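[1] sequence and predicted structure below; questions after.
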Amino acid sequence: MKTSLFSCILLLLLCGCKNTTHTQPPADTNIKISLANKFVDAFYSFNRDTLQSMLSLAPESQPNILYYQKWAECAHYKIVKRGDFVEKNDSLVLLPITVKDDLMGALQIDFNVTDTFHLAIRDGQILSVQTSSNDLAEYYAAKEWVKKNRPEYVEKACEGIWEGGPTPCECVQGMVKGFGEFTASKK
C-alpha cells in the first residue's frame, strides 16, 4: 500500500512538473518574428512595391517608411547585424538593425548606426511602423551645419523629408556631400 501510494504521489509530481528548458515561443510570437523579418527583408531589398504591399494596412506609416527606404538605398545602407527581436507587448515588436552607410563615412566616423523598427502587428498584419536610431551627436551637428552653411544642398531636395517627400535620394546625397564638407572644415 505504501509503495503504491508513494508511486502515485511520485507520478503526480512528475506529471505536474514542466520542463521549461526546451519550450518554443508561442505560435503568435513566431508569426510576429517571421513577419518582422520579412519586413526587414522587404525594406533592405529596396523594392518599393514589396514594402508598400506589406504596409497595406498601415497607410499612415507608408509615407515615412517608403521615403526612408529610398533614403537608405541612396545612402548605400548595408546590414551589418540584425539584432534580437524584442516583443514589447501583445502587438508591439522591435527589431534593431545595425547598418553601415555613406553618412557615417562622410563624417569619417568608425561607427555603425542601429536603426530600430517598431512594428505594431496584430493578426499577422503590420498596422504601423515607426523607427528610432542611435545616431551620434556628431550626426546632428553635421546636419545643422549643412542646413546653415550649405542650404543649397538640402533646402529644395529635403522638402517633405520623412513625410513622403519627392526627392529622398537628392536629400541624402546633399547631406552626404555637406557632411564631407563639415568634416573637412573641422581639420
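    It's in.

[2] could you use CA atoms for every contact and neighbour count after this?
    OK.

[3] what is the burial count for the residue lying closest to Lys70 once chain neighbours are set aside?
    Closest residue to Lys70 apart from its sequence neighbours, by C-alpha to C-alpha, 6 or more residues apart in numbering: Pro168 at 6.0 Å. By other C-alpha atoms under 10 Å, 26 other residues sit near Pro168.

[4] Pro168 reaches Glu73, doesn't it?
    No - between Pro168 and Glu73 there is no contact under C-alpha atoms under 8 Å: 9.4 Å.

[5] go ahead and confirm Met175 touches Trp145.
    No - using C-alpha under 8 Å, Met175 is not in contact with Trp145; the gap is 10.1 Å.

[6] next one for the comparison:
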Amino acid sequence: GTREVRNRLLEHELLADPKEQAEHAMLVDLARNDLGRVCVPGSVHPTELMVVERFSKVMHIVSTIEGELAPDQHPLDALAVTFPAGTVTGAPKRRAMELIAEHEPTARGPYAGAVGYLTFAGDLDFCITIRTAVVAEGRAHVQTGAGVVADSDPDAELRETKAKAAALLPAVSPAKAGAGR
C-alpha cells in the first residue's frame, strides 16, 4: 500500500542523489583496488552494482565486488587487504584512518570490524560491523556512523546516524516487568 509506494520513492531518491552516487562509486573503486592486490589480474568485477537493500530503519545502496584469488594468496589475505573497509574509513584509506584516530573521542572497538567465518576448505564470509552494541557492567555502548564527504549535510548525517542507532536501542533497553507474558 502506501508504505510500499513511499519506500519505492525513497529508493528512487537515494539512487538519484548525486552525493550518494559519488560516494558509492568511490567506495566501489576502492573495493576493486583493494581486491586487485590479491586477485588474478582482470578478474575483479562487480556482480551487483548499486542495488538498494532495505532494513528496518534505513536503506543502503549495495554493490558486490568479486574476483578470483591469485594462486599465491590465502583467503585471509583478501580479508586483510579489504579491512578496515573503505565504507567505514573513507579514502584515501591510510590518511582517513589517521584522521579517525586523531578526532574520534573513543576507540572503535568492534565497530567497523569484521564478523564471519573461515572454513577448512578456505571459504570465508565476513561482514562489516556497521552497527554495534557492547553491553558490559550494566551499561550499553552503541555505535553507528554515516558516510561523510565534502558536500555532506551535517544535519542529514546526524539524522542518518540516529536512525541507525534507533534500530539497536530496543535490544539494549531494560525489559519491562511482565513484558512478554
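    Noted; the coordinates are in hand. In this text, all values refer to a predicted model and were calculated from it rather than measured experimentally.

[7] mind checking the TM-score on these two?
    Scored against TM-score structural alignment, normalised by the length of structure 2, the superposed chains reach a TM-score of 0.28; 88 aligned residues with a C-alpha RMSD of 5.0 Å.

[8] can you give me the buried ones in the top strand by length along structure 2?
    Longest strand of structure 2, by residue count under DSSP state E: strand 45-54. Within strand 45-54 of structure 2, the residues scored as buried using 16 or more other C-alpha atoms under 10 Å are His45, Pro46, Met50, Val52.

[9] between the very next helix or strand once past that strand and strand 45-54, what angle do the directions make?
    Remark: after strand 45-54 of structure 2, the chain's next helix or strand is strand 59-66, criterion DSSP states H and E. Calculated by axes from the mean of the first three to the mean of the last three C-alpha atoms, to 10 degrees, strand 59-66 of structure 2 forms an angle of 160 degrees with strand 45-54.

[10] any idea how far Pro46 of structure 2 is from Asn33 of structure 2?
    Distance from Asn33 of structure 2 to Pro46 of structure 2, counting by C-alpha to C-alpha, to the nearest Å: 12 Å.

[11] other SSEs contacting the helix or strand His118 of structure 1 falls within?
    In the assignment (DSSP H and E), His118 of structure 1 maps to strand 113-122. For strand 113-122 of structure 1, the elements it packs on are strand 92-100, strand 125-133, judged by 3 or more C-alpha pairs under 8 Å, 6 or more residues apart in numbering; DSSP states H and E.

[12] winner for burial among the ones you listed?
    Across these, the average number of neighbours (mean count of other C-alpha atoms under 10 Å) peaks for strand 92-100, which reaches a mean of 21.

[13] between that strand and strand 113-122, how big is the angle?
    Angle, strand 92-100 of structure 1 to strand 113-122, by the same axes, to 10 degrees: 150 degrees.

[14] which SSE is immediately downstream of strand 92-100 of structure 1?
    Downstream of strand 92-100 of structure 1, the first helix or strand assigned by DSSP H and E is helix 102-107.

[15] now the helices for structure 1?
    Assigned by DSSP state H, structure 1 shows helices spanning 2-16, 27-45, 48-54, 62-74, 102-107, 137-149, 151-154, 168-185.

[16] of all those helices, which lies closest to Ala120 of structure 1?
    Ala120 of structure 1 lies closest, by C-alpha to C-alpha, to one member of the helices of structure 1: helix 27-45, at 9.5 Å.

[17] can you tell me what sits against that closest one?
    With contacts defined as C-alpha atoms under 8 Å, 6 or more residues apart in numbering, helix 27-45 of structure 1 is touched by 50-51, 54, 69, 73, 85, 87, 93, 95, 119, 121, 124-126.
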